[in-house]
Structure formats: structure tokens, C-alpha cells
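> Using only what follows, build the 3D model:
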Amino acid sequence: MAEQAVQPLVYATYPDLRDKRVVITGGGTGIGSELVTAFAGQGARVWFLDIADEASHKLADALSGSAHAPQYRRCDLTDLNALAAAFAAIDQEAGGIDVLLNNAANDDRHEIDDVTPAYYENRMAVNLRHQFFCAQAAVRMMRKQGGGVILNFGSISWHLASSQLSLYMTAKAAIEGLSRGMARDLGADNIRVNAVIPGAVRTPRQQALWHTPEEEARILSGQCLRERVEMQDVAALTLFLASDNARRCSGREYFVDAGWYGA
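Prediction:
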């Protein structure tokens, strides 16, 4: 389908994000790649985890001229030993983590009758379990340094009851509960936790697999704003929530969905 012309967004500048140590999961492609780009543009020190080697190396090379060149670390987040090792290595290199963006996910479609116990466990590992254990690893560092920010990425999908996504929606609904619980438990440690809830974002993957002209028309008809949500829109909200401008924001869900109530 033809790409609509979109005016590039000029990000606000948050001086307090300069030199902050930021870890982004699933940072090699899609929304994650824009998060890496946006935080590198703020002068943050960025480490991103992914298994998409080619795209991740290409992104790191493209941003190598940033104030701090983003560092790609290959990590299968469903392997909890590998996850723990990755965070330990970042801690040794960076001396801690200031911001964790739990972005990694996969929204493969499935039919209820086709779901096996093994597939169910895999979908929870891909979309939910790693968010807790990444946060757990980051919290150990954040407590030592007196605070930090954790942003867990959910999805509008379960708010709309989308089709062929029952397991994905189960995980994404749980992420909102996880975020609220963590915010309560960690507030005394000066650690803010929020959930970012993107709508139907125009990513290369979505455009290639599911966002046909008919699907785009359906999405737009259900939104209050008749413009597609771009990856930059999600990154702009994330920059704000990670910054000191959001210092009193915790335990909440923040939507960037153009007011999508379904159609």
C-alpha cells in the first residue's frame, strides 16, 4: 500500500536525559529502533537488546555519530540466564541503569483451537515474563543509586478485544497490572513505573503483514484523530515519561493511540 506523507516530528529536548543509562529491549526494529534513535538523540547512553542481528548492527552503525554511540547486545529474552548475563554485563560496563524500556514483544496471530501448552508458554515468555525479570535486574541497580524509571510497553489490543490475539492480549493486559504493582512496591525506592499503551502504530512489520488499505480504513474510522500513529509518536511520549518532567507520574497507563475505541 502507498505510504502517506507524514511530517517528521521534532522531539522536545530533555536535558536531564543526557548521559542517562538507558536499556531498551527489542530495540533493533520497529518501535524499539525509534526509541533507540530518540534517546540517543537526547545524548543518553543506550544499550539495546535484540536477536535481530542484521537490523540491530545496521541501526548501531547509523547512530554511531551520536554523543554516545548506542551499544547493541544480542540477547534472547526468553532465556532467563542470557537475560541475567546481559544485565550483569551492562551493569559492569555502565555502573548501573537509570531507565529501562521493556518494549520487546511479538504479536503473531493465532486461533484458539491451535494453541498448545507449549505455544502458550512460549507466548507468555515472549510477551510478558521477560518484562518482570528485566525489571527485577534493573531494580537491583536502581535501588543502589537512589532511583530510576521503568516503562513497560502494553497494547491497545486488549482494550478493543481484537481477533486472533487472545494470548498476546492476555500478556498485554497483565503488563498493566504488573506496572501498577511494581509502582506501588518500588515507589519508596524512588523508582517510577508506568505502562505505555501504543495504538495501531505504523511499523514496517505491521504494514507488511496486516495493515492493508482495508485495515487502515477500519483503524482510522475507529480513531478520534484520523491520522495514523507513527513510531515517533510513541517515542515522544516515552521521552517525556522517562524524563524529570514526569517526576510525579507513576503507576499509570499512558495511551498514544489517537483515541482509538474500535470499529
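
> switch to C-alpha atoms for all contacts and neighbour counts from now on
Will do.

> got the contact list for Ala177?
Residue 177: Gly, not Ala. Residues in contact with Gly177 (CA atoms under 8 Å, 6 or more residues apart in numbering): none are found.

> That one belongs to a helix?
Yes: under DSSP: H, G, I helix; E, B strand; the rest coil, Gly177 falls within a helix.

> Please tell me how far it sits from Gly154.
Remark: distance between Gly177 and Gly154 (CA to CA, to the nearest Å) = 10 Å.

> Now the host helix or strand of Ala137: buried residues?
Using DSSP states H and E, Ala137 falls within helix 130-145. Of the residues in helix 130-145, 130-132, 134-135, 137-139, 141-143 count as buried by neighbour count, 16 or more other CA atoms under 10 Å.

> out of these, who's nearest Ala161?
Nearest to Ala161 among these is Gln131, at 22.3 Å by CA to CA.

> would a markdown table of the buried residues of helix 130-145 with distance to Val23 be doable?
Below are these laid out as a markdown table (distance: CA to CA, whole Å):
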| residue | distance to Val23 |
| --- | --- |
| His130 | 13 |
| Gln131 | 12 |
| Phe132 | 14 |
| Cys134 | 10 |
| Ala135 | 11 |
| Ala137 | 11 |
| Ala138 | 9 |
| Val139 | 12 |
| Met141 | 12 |
| Met142 | 12 |
| Arg143 | 16 |
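
> Gly96: which of those residues is nearest?
Nearest to Gly96 among the buried residues of helix 130-145, with distances taken as CA to CA, is Met141, at 5.3 Å.

> Verify the stated contact: the closest one with Val99.
No: Met141 lies out of contact with Val99 (CA atoms under 8 Å); the separation is 10.6 Å.

> buried ones in stretch 55-73?
Buried residues in stretch 55-73 (16+ other CA under 10 Å): 56-57, 59-60, 63, 66, 68-73.

> An error on my part: the question was meant for stretch 201-212.
Neighbour counts over stretch 201-212 (16+ other CA under 10 Å) mark 201-202, 207, 211 as buried.

> Another sequence for comparison is provided below:
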Amino acid sequence: MEQIATFPDLNGASIYITGGGSGVGASLTDGFMAQGANVGFIGRSDASAFVAEMEAKHGRAPLFMQGDITDTDQLRATMMQAAEAHGPLKVLVNNAANDQRHTLEEATPDFWDWMQAVNLKAYFFACQEAARQMAENGGSIINFSSISYMMGNAGYPAYTTANAGITGMTRSLARELGPQNIRVNALAPGWVLTQKQLDQWATPEDLAAHLGRQCLKEHLAPEDMIAPTLFLASEASRMMTGQCMVVDGGVVTTG
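Below is the predicted model:
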């Protein structure tokens, strides 16, 4: 996707992204690097090929740290490693998530705990570490939520519960961290058609039904999340905090 806006304050900034090597996260890594930012990201799968692609494209490589975001000690360690490599953290993007389909009846306590660990707990403790690192210089935290809970979607209740929690957590942390000039916002995408979504969930019938709910009659792509995230990360949104910004082609409304 062609770069449509430039945010000079992101040039040279230290950015940390969870799940920054695939799907939406890979687009975000690319987008921040196009602004001149220094990106570190954690991911469970090997992202060496993606790192090489970014280095060829931008003339420098993002810092990839392989790990599991549900391991809080490992998550904190990678965030500190990124700060050592790129300087004080300016932006945290909590992006990694898992929307595995399930019913209420199928869910077990272990599955519930795992879903919350991936989709909410990791966000909370990444925010905690980011707040520690940003205490002196301020910064921006962006928590990816989802319109799925706003729509009242069935089919993944543990996931929608976590996303509602992300929005509530965002609002509370914005109030708590505001005096330190740390902004905390949520970004709620609509149905972004990553390769995983296309492979696992996107039937022709469901795609048509969802497009029918959108005001804008075009499916969302991972690249559509870049500019909104850059805006929330930059000083262009310097007086915006505690908000949940929806980017869904016009399915749900807020306010």
C-alpha cells in the first residue's frame, strides 16, 4: 500500500509490536519502518524471511525476537531488549491475538485461561512494562481490540470477552498514566482479511453478509490498519487518549 501520510516525529522512534511478523502486525512493522522508525517485535513463529524482506525494502532490518507473549517474563525481556537496541520506548502496539472459533459448550477452563492469556493478560503486562519504560519521556500505547464484541458476535465468546476487556483496560490505564504523558488508546478493526482469515473462516456467504453490513463496500486489508495506527502513535493525536477508534468500513457506530 502506498504511504499516504508522513509523521516526522516517528522518524527514529523506538517501536515495539507484538505479533509484528505476520498478518496485520507485519503490515504495521512495514508501515512504521517506512516512517523511519526502529521496530522491534515478538512472534512465536520464525520471521527470518520477513525480516530479510524488510531489510531489502527499507535498508535496515527490524529486530525480531522469537517468543511467546503469554510468558510474561519473556515478554518483558524482549521489550527491554528492544529498548537497549533502539533507545527508550516511544510506542507499544499490542497487536497479537487469537480468534479461534469455539462455542460456550466446547470451552474448558484450560482453553479459557489460554484465550485470556493471549488476548488480554499479555496486553496488560506489556502495558505495565511500557509504562515503566515511558515513565520519564511519555509515549503512546495502542491496544488492538475488535468490533466483534460490539456486534455481539457468536462463535468465539472467550475472544469477544477479552476484547471488551481490552477496551475497558485502555480507558482505565489512560486515566492512570495520563499524568506521566503516556497516552493509551484502542483501535478496533472490522473484519480484516488476513491470509489466516481467508484460509480458516472467510466463507463466500459470510464475506457477502459482512460486506452487506459495511457502509463502504470494500473488504478491509491488513494495510488499512497502518495509517490509523501511525496516527495514534504520533504527536498528531497528542491530546487523544482513553479512546476506542473503530476502523471497520462502517459496520458499528460509537458515541
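
> Mind telling me the TM-score for this superposition?
For this chain pair, the superposition-based TM-score is 0.95 by TM-score structural alignment, normalised by the length of structure 2; 252 aligned residues with a CA RMSD of 1.3 Å.

> returning to what we had before: could you single out the nearest of the buried residues of stretch 55-73 of structure 1 to Gly43 of structure 1?
His68 (6.3 Å).

> which secondary structure element contains the closest one?
For His68 of structure 1, there is no helix or strand it lies in under DSSP H and E.

> Show the contacting residues for it.
Residues near His68 of structure 1 by CA under 8 Å, 6+ apart: 19, 40, 43-46.

> Please apply the same query to Gln232 of structure 1.
The neighbours of Gln232 of structure 1, taking CA under 8 Å, 6+ apart as the test, are 9, 34.

> That one matches what in structure 2?
Aligned counterpart of Gln232 of structure 1 in structure 2: Glu223 (TM-score structural alignment).

> separation between its match and Arg238 of structure 2?
From Glu223 of structure 2 over to Arg238 of structure 2 (counting by CA to CA), the distance is 23 Å.

> Let me see the contact set for Glu43 of structure 1.
Let me fix one detail, which is that residue 43 of structure 1 is Gly and not Glu. Counting by CA under 8 Å, 6+ apart, Gly43 of structure 1 makes contact with 17-20, 66-68.

> Over to Val24 of structure 2?
Residues in contact with Val24 of structure 2 (CA under 8 Å, 6+ apart) are 95, 194, 222-223, 225.

> middle-most residue in structure 1, spatially?
Taking CA atoms, centre = their mean, the centroid of structure 1 lies closest to Asn103, which sits 2.2 Å from it.

> Please determine how far that one is located from Val36 of structure 1.
Computed as CA to CA, the Asn103 of structure 1 to Val36 of structure 1 distance reads 11 Å.

> Ile175 of structure 1 too?
Distance from Ile175 of structure 1 to Val36 of structure 1, counting by CA to CA: 21 Å.

> quick one on the thing from earlier: kindly indicate which of the buried residues of stretch 201-212 of structure 1 lies nearest Gln164 of structure 1.
Closest to Gln164 of structure 1, out of all of the buried residues of stretch 201-212 of structure 1 and judged by CA to CA, is His211, at 14.8 Å.

> Show me what that closest one lines up with in structure 2.
Checking TM-score structural alignment: His211 of structure 1 goes with Ala202.

> Quickly find the element holding that match.
Assigned by DSSP H and E, Ala202 of structure 2 falls within no helix or strand.

> check contacts around the nearest residue to it once chain neighbours are set aside.
Distance criterion CA to CA, 6 or more residues apart in numbering; nearest residue to Ala202 of structure 2, sequence neighbours excluded, is Leu193 at 7.9 Å. The contact partners of Leu193 of structure 2, taken as CA under 8 Å, 6+ apart, are 202, 219-222.

> Now do the same for Leu193 of structure 2: its match in structure 1.
Aligned partner of Leu193 of structure 2 by TM-score structural alignment: Arg202.

> rewinding a little: more crowded one of Ile175 and Val36 of structure 1?
Set Ile175 of structure 1 next to Val36 and count neighbours by other CA atoms under 10 Å: Val36 wins out with 30 against 25.

> Sticking with the aligned residue in structure 2 for the more buried one, tell me its helix or strand.
Matched by TM-score structural alignment, Val36 of structure 1 corresponds to Thr29 in structure 2. Element membership for Thr29 of structure 2 (DSSP H and E) is helix 23-34.

> how much does that helix stray from structure 1?
For helix 23-34 of structure 2, the mean deviation from structure 1 after alignment is 0.4 Å (mean CA distance after the TM-score superposition for structure 1).

> Wasn't Arg192 of structure 1 part of a strand?
Yes: counting by three-state DSSP, Arg192 of structure 1 is located in a strand.

> Please determine how far it is located from Ala246 of structure 1.
In terms of CA to CA, Arg192 of structure 1 sits 9 Å off from Ala246 of structure 1.

> who has more neighbours, these two?
Neighbours per residue, other CA under 10 Å: of Arg192 of structure 1 and Ala246, the larger number sits with Arg192, 27 against 12.

> show me the contacts for the counterpart of that one in structure 2.
Mapped onto structure 2 by TM-score structural alignment, Arg192 of structure 1 lines up with Arg183. Counting by CA under 8 Å, 6+ apart, Arg183 of structure 2 touches 138-141, 174, 177, 238, 240-242.

> Drop anything exposed from those.
For those, a burial check counting by 16+ other CA under 10 Å picks out 138-141, 174, 177, 241-242.

> from those residues, which ones fall inside helices?
When DSSP state H is applied, the buried ones among the contacts of Arg183 of structure 2 are split such that 174, 177 fall in helices.

> How about the contacts made by the residue located most distally from the centre of structure 1?
Relative to the C-alpha centroid of structure 1, counting by CA atoms, centre = their mean, Asp113 is the outermost residue, at 29.4 Å. By CA under 8 Å, 6+ apart, the contact set of Asp113 of structure 1 is empty.

> Can you show me the helices along the stretch 51-200 of structure 1?
Using DSSP state H, counting those that start in this stretch, the helices of the stretch 51-200 of structure 1 run over residues 53-62, 80-94, 117-124, 130-145, 157-160, 166-186.

> thinking again about what came up before, distance from the chain centre to the helix holding Thr29 of structure 2, please.
Put simply, helix 23-34 of structure 2 sits 10 Å off its chain's centre (CA atoms, centre = their mean, to the nearest Å).

> what's the answer for stretch 126-139 of structure 1, then?
What separates the centre of stretch 126-139 of structure 1 from the centre of its chain is 12 Å, taken as CA atoms, centre = their mean.

> Need the residues touching each of Asn103 and Val36 of structure 1.
Taking CA under 8 Å, 6+ apart as the criterion, Asn103 of structure 1 and Val36 both touch 24, 27.
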